[in-house]
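A.B. asks: My questions concern the predicted model and sequence given below.
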Amino acid sequence: MASSLLRSAHVLGALSSVGPFAIDMYLPALPAIGADLGSSVTAMQSTITAYFLAFGVAQLVYGPWADQAGRRLPLYVGLAIFFLGSVVCTLAGSAEMLLAGRFVQGLGGAAVMVVPRAIIRDLHTGHEATRLMAAIMLVISVSPMLAPLAGAGLIAVADWRAIFAVLSLGALASLVMTRFALRETLPPEARQPVRPRALLAAARMLLGHRSFLGLTLLGGFGMASFFVFIASASFVYTEQFGMSPTGFSLAFAVNAIGFFGASQMAAGLGLRFGAVPVVLAAAAGFAASTVALFALALMGLASLPVVMAGLFVANGFLGLVIPTTMVLALEEHGEHAGLASSLGGTLQMLVGGAMIVLTGPFFDGSVVPMLGAIAVCGVMAFALSRIVVPRQAALA
């Protein structure tokens, strides 16, 4: 990988990891936080949902703003808001205050999801964009390994509030990195003023664009499987399988290894076989593995090793689906890269949040509801791949 591409991957990956760390780092502490604040499992899951919903809706602001003002200013503001939310979470004395802090975190964290995607589109298209996206995924995917372990380590020597204090410091470090290590990639002559009528017209065009919408939702159901796992796994692994916070963090890391290991092959496989065949095959594999794992759970065969192995395989397929669909969805919309990125991210976050809300009433602390919801995500992704991706191939 060229040095400039590698440097971009490091900087953008580090910025993009702020959001995942905010999600994953406090997962081992969720049962302890609930006990300390006197809150239920549902209330703790709602802190995850609040983050996702704010994260999703705020992307609608950052995308157009990044097209108008350039890429760096929205990053500055988003990271400052994320810092404020992290401070609120650190000082939270109730579940409601924690919920509010998580919502504010999500409002700020959206910037470091939208803007890096638009920067990728500024710099590259095609296979180079997929390589850069996959490289960023590598950096991001380390967070599910490091963040829960870091959170478990912190609660071993301090209480859960230390996790959010560290996230506050991370936001400040990201502000410094944005200032000194990230150049502006959108020149003034390429910027587009925010005109509400034109913005609505562009949004209608994107939402009516079959390939954009379908590919976005395909990736969205893949990401939703992550969200369901994130909302449920700490309770399943500690209550049903009797794991410690550190043990849960290590088990959680297995998923990340499967995902980022496969994501690094996405560009090479796309170059060799074509992006469309890769998405079709990976979506089929993802659906088959998640449905098979759910079937094993229904038969009472979902032991901890079986669950870990099955999710490892499923997330390996997902590592091919997500970066490739992200690139394909934006490929035809360079003139609206910021809006397309933000609208796509919003739709994906809303799908993920909706899946958590819809499956919450069925969650009883056991593995079966969690795996059932993940299987639903797999089936939906597979169905969309068969409906939309052949259309993308016809347009290629």
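C.D. replies: In hand now; what should we look at?
A.B. asks: C-alpha from now on. contacts and neighbour counts both.
C.D. replies: Will do.
A.B. asks: Contacts only, for residue 215.
C.D. replies: Applying CA atoms under 8 Å, 6 or more residues apart in numbering, one finds that residue 215 lies in contact with 325, 326, 328, 329, 384, 385, 388, 389.
A.B. asks: 7 Å instead, please
C.D. replies: Listed by CA atoms under 7 Å, 6 or more residues apart in numbering, the contact set of residue 215 reads 325, 329, 388.
A.B. asks: Please apply the same query to residue 13.
C.D. replies: The neighbours of residue 13, taking CA under 7 Å, 6+ apart as the test, are 136, 139, 140.
A.B. asks: Can you report how many residues lie near the last one?
C.D. replies: Other residues lying near residue 140 total 24 when counted by other CA atoms under 10 Å.
A.B. asks: re the thing from before, out of the contacts of residue 215, which are buried?
C.D. replies: Neighbour counting over the contacts of residue 215 (16 or more other CA atoms under 10 Å) leaves 325, 329, 388 as the buried ones.
A.B. asks: Just give me the closest of those residues to residue 371.
C.D. replies: residue 325 (23.5 Å; CA to CA).
A.B. asks: so which helix or strand takes in the residue nearest to that closest one when sequence neighbours are not counted?
C.D. replies: Of all residues not flanking residue 325 in the chain, residue 215 sits nearest, at 5.6 Å (CA to CA, 6 or more residues apart in numbering). If you go by DSSP states H and E, residue 215 is part of helix 210-235.
A.B. asks: hmm, back to that, quick check: the gap between the residue nearest to residue 325 and residue 384.
C.D. replies: Counting by CA to CA, to the nearest Å, the gap between residue 215 and residue 384 amounts to 8 Å.
A.B. asks: Please apply the same query to residue 27.
C.D. replies: Counting by CA to CA - residue 27 and residue 384 are separated by 31 Å.
A.B. asks: what about those two, which has more around it?
C.D. replies: residue 27 (29 against 19).
A.B. asks: which residues sit in contact with that one?
C.D. replies: 148, 234.
A.B. asks: rerun at 8 Å
C.D. replies: Applying CA under 8 Å, 6+ apart, we find residue 27 in contact with 148, 151, 230, 234.
A.B. asks: can you name the two of these that are farthest apart?
C.D. replies: Based on CA to CA, the longest span within those runs between 151 and 230 and measures 14.2 Å.
A.B. asks: And the two? Which one has more around it.
C.D. replies: Using other CA under 10 Å as the criterion, residue 151 and residue 230 rank with residue 151 on top: 26 against 20.
A.B. asks: Narrow the contacts of residue 215 to those in strands?
C.D. replies: Within the contacts of residue 215, no residue falls in strands by DSSP state E.
A.B. asks: alright, now check it against this:
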Amino acid sequence: MRTSSFFMFYLAGLSMLGYLATDMYLPAFGAMQQDLNASAGVISASLSIFLAGFAFAQLVWGPLSDRIGRKPVLAMGLTLFSLGCLGMLWVDTTTELLVLRFVQAIGVCSAAVTWQALVIDRYSKGVANRVFATIMPLVALSPALAPLLGAWLLNHLEWQAIFAVLFGISLLLLIPTLMLKDERRKPTENQPKENISFFQLMRSNIFSGNVMIFAACSAGFFAWLTGSPFILGDMGYSPNDIGLSYVPQTIAFLIGGYGCRALLSRIGGNLMLPWLLVVYSLSMIGMFAMALLSSPGLFALLVPFCIMAMANGAIYPIVVANATDPIPRKQWQSGRIAEYATARCLFLG
């Protein structure tokens, strides 16, 4: 089955929407703090609330899409997300901000969970791999592109414009969603009738241990993500500068991921992991040391953080592979386990 250009653009939009919703408003943290007369902690909490909602929603949308189909789940999720973005245009209190960010997370998660299933449902393995190879680079670059777009909007309009653009994007994705044909494949004889439960996963020391590593590494990343807009703003950097500061770390993450993939053919992941964790720990110590300086520069802050991002890019594929090792392969391929694992990683991180 051939892939149409329109459907590829549609899939790319679905795959990138979650990153746009997460990172696009980061340069606006300072403006939102002033406009809503809120503390830095409350504005940062809007990102934490978003991640918590995203983690929870994965456990809902995945099984639901298997039962009622991809199209209804996407339609409900995108509608919910668009309403959450629209409501941001009239936010007056921090409570409204936090509630709407949670609503947005629940909604946009449907796109993140479902777009890969759409590919698998429609295409053979060979074609699906080519589709993923085309879209994944865009997904990887989204964390760098989203803050740049947000900073550009902030230079010309108020911070609410960021959510107006997200509202427009969600509508553009909702229209073709309503025209989708559900093409789920029928269960095969090899597909397990019962999937391993989340609580069974939690009792696995191998799974839980690797998830904790994933969460610990993610914690450092998101600590910077939520605090950096205020830190850099207090240092006198503009929203444009703040948006650009996310580009080097994204490149570092990609280098770590692709470098890990190249090295895994020569060195076992379990041999690499302890050394990567040492690099991660040293980068965190470096970040702490830079924070103790009276007036650190942007370069001094970004160097240890980029090292941390590079280490994370290499650590993530190893610990994800290790976490799934004790799980029967057929049950992992059913897709539910991936949702459970990712949800727990996001929540703990």
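C.D. replies: All right, it came through fine. Since the model is a prediction, treat every value here as computed from it, not as a measurement.
A.B. asks: Now flag whichever of the contacts of residue 13 of the first structure is closest to residue 333 of the first structure.
C.D. replies: residue 136 (20.7 Å).
A.B. asks: My read is that residue 150 of the first structure contacts residue 22, right?
C.D. replies: No: proximity of residue 150 of the first structure to residue 22 does not meet the contact threshold set by CA atoms under 8 Å, at 11.7 Å.
A.B. asks: if we can go back for a sec, what distance do you get for the aligned partner of the residue nearest to residue 325 of the first structure in the second structure to residue 333 of the second structure?
C.D. replies: Here residue 215 of the first structure is matched to residue 210 in the second structure, going by TM-score structural alignment. Going from residue 210 of the second structure to residue 333 of the second structure by CA to CA gives 19 Å.
A.B. asks: re earlier: of the contacts of residue 215 of the first structure, which are still contacts in the second structure?
C.D. replies: By both residues aligned by TM-score structural alignment, their matches' CA atoms under 7 Å, the contacts of residue 215 of the first structure still in contact after alignment to the second structure are 325, 329.
A.B. asks: Redo the contacts of residue 215 of the first structure as CSV? Include distance to residue 302 of the first structure.
C.D. replies: Below are those laid out as CSV (distance: CA to CA, whole Å):
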residue, distance to residue 302 of the first structure
325, 30
329, 36
388, 33
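A.B. asks: For residue 230 of the second structure, give me its contacts.
C.D. replies: Per CA under 8 Å, 6+ apart, neighbours of residue 230 of the second structure: 29, 30, 40.
A.B. asks: who's in contact with the first one?
C.D. replies: Looking back up the chat, that one is residue 29 of the second structure. Going by CA under 8 Å, 6+ apart, residue 29 of the second structure touches 40, 43, 44, 229, 230.
A.B. asks: what's the nearest residue to residue 145 of the second structure if we skip its chain neighbours?
C.D. replies: Using CA to CA, 6+ apart, the closest residue to residue 145 of the second structure is residue 247 (7.6 Å).
A.B. asks: where does that neighbour land in three-state SS?
C.D. replies: helix (DSSP: H, G, I helix; E, B strand; the rest coil).
A.B. asks: what about the aligned partner of it in the first structure, how many neighbours?
C.D. replies: The alignment partner of residue 247 of the second structure in the first structure, by TM-score structural alignment, is residue 253. Residues contacting residue 253 of the first structure under the criterion other CA under 10 Å number 23.
A.B. asks: List the residues that contact residue 253 of the first structure.
C.D. replies: Contacts for residue 253 of the first structure (CA under 8 Å, 6+ apart) come out as 144, 145, 146.
A.B. asks: How much space separates the nearest residue to residue 49 of the second structure once chain neighbours are set aside from residue 285 of the second structure?
C.D. replies: Counting by CA to CA, 6+ apart, residue 49 of the second structure lies nearest to residue 102, which is 5.8 Å off, once chain neighbours are set aside. With distances taken as CA to CA, residue 102 of the second structure is found 33 Å from residue 285 of the second structure.
A.B. asks: neighbour count winner among the two?
C.D. replies: residue 102 (22 against 13).
A.B. asks: Do I have it right that the more buried one meets residue 47?
C.D. replies: No: contact criterion CA under 8 Å: residue 102 of the second structure and residue 47 do not qualify, at 9.0 Å.
A.B. asks: What number of residues are in the vicinity of the corresponding residue of the first structure for residue 320 of the second structure?
C.D. replies: Taking TM-score structural alignment, the alignment pairs residue 320 of the second structure with residue 326 from the first structure. Number of residues near residue 326 of the first structure (other CA under 10 Å) recorded here: 23.
A.B. asks: Could you measure from residue 326 of the first structure over to residue 51 of the first structure?
C.D. replies: For residue 326 of the first structure, the distance to residue 51 of the first structure (CA to CA) stands at 21 Å.
A.B. asks: One more: residue 356 of the first structure?
C.D. replies: For residue 356 of the first structure, the distance to residue 51 of the first structure - CA to CA - is 12 Å.
A.B. asks: before we move on, the earlier item: the match of residue 215 of the first structure and residue 345 of the second structure: what is the separation?
C.D. replies: 9 Å.
A.B. asks: Repeat that for residue 251 of the second structure.
C.D. replies: Counting by CA to CA, the gap from residue 251 of the second structure to residue 345 of the second structure is 22 Å.
A.B. asks: Pick out whichever of the two has more residues nearby.
C.D. replies: Shown here are residue 251 of the second structure and residue 345; by other CA under 10 Å, residue 345 has more neighbours (22 against 19).
A.B. asks: what's the counterpart of that one in the first structure?
C.D. replies: When the first structure is aligned by TM-score structural alignment, residue 345 of the second structure is paired with residue 348.
A.B. asks: for the closest residue to its match other than its chain neighbours, what are its contacts?
C.D. replies: Once flanking residues are discounted, residue 348 of the first structure sits nearest to residue 220: 4.1 Å by CA to CA, 6+ apart. Residue 220 of the first structure makes contact with 347, 348, 349, 351, 352, according to CA under 8 Å, 6+ apart.
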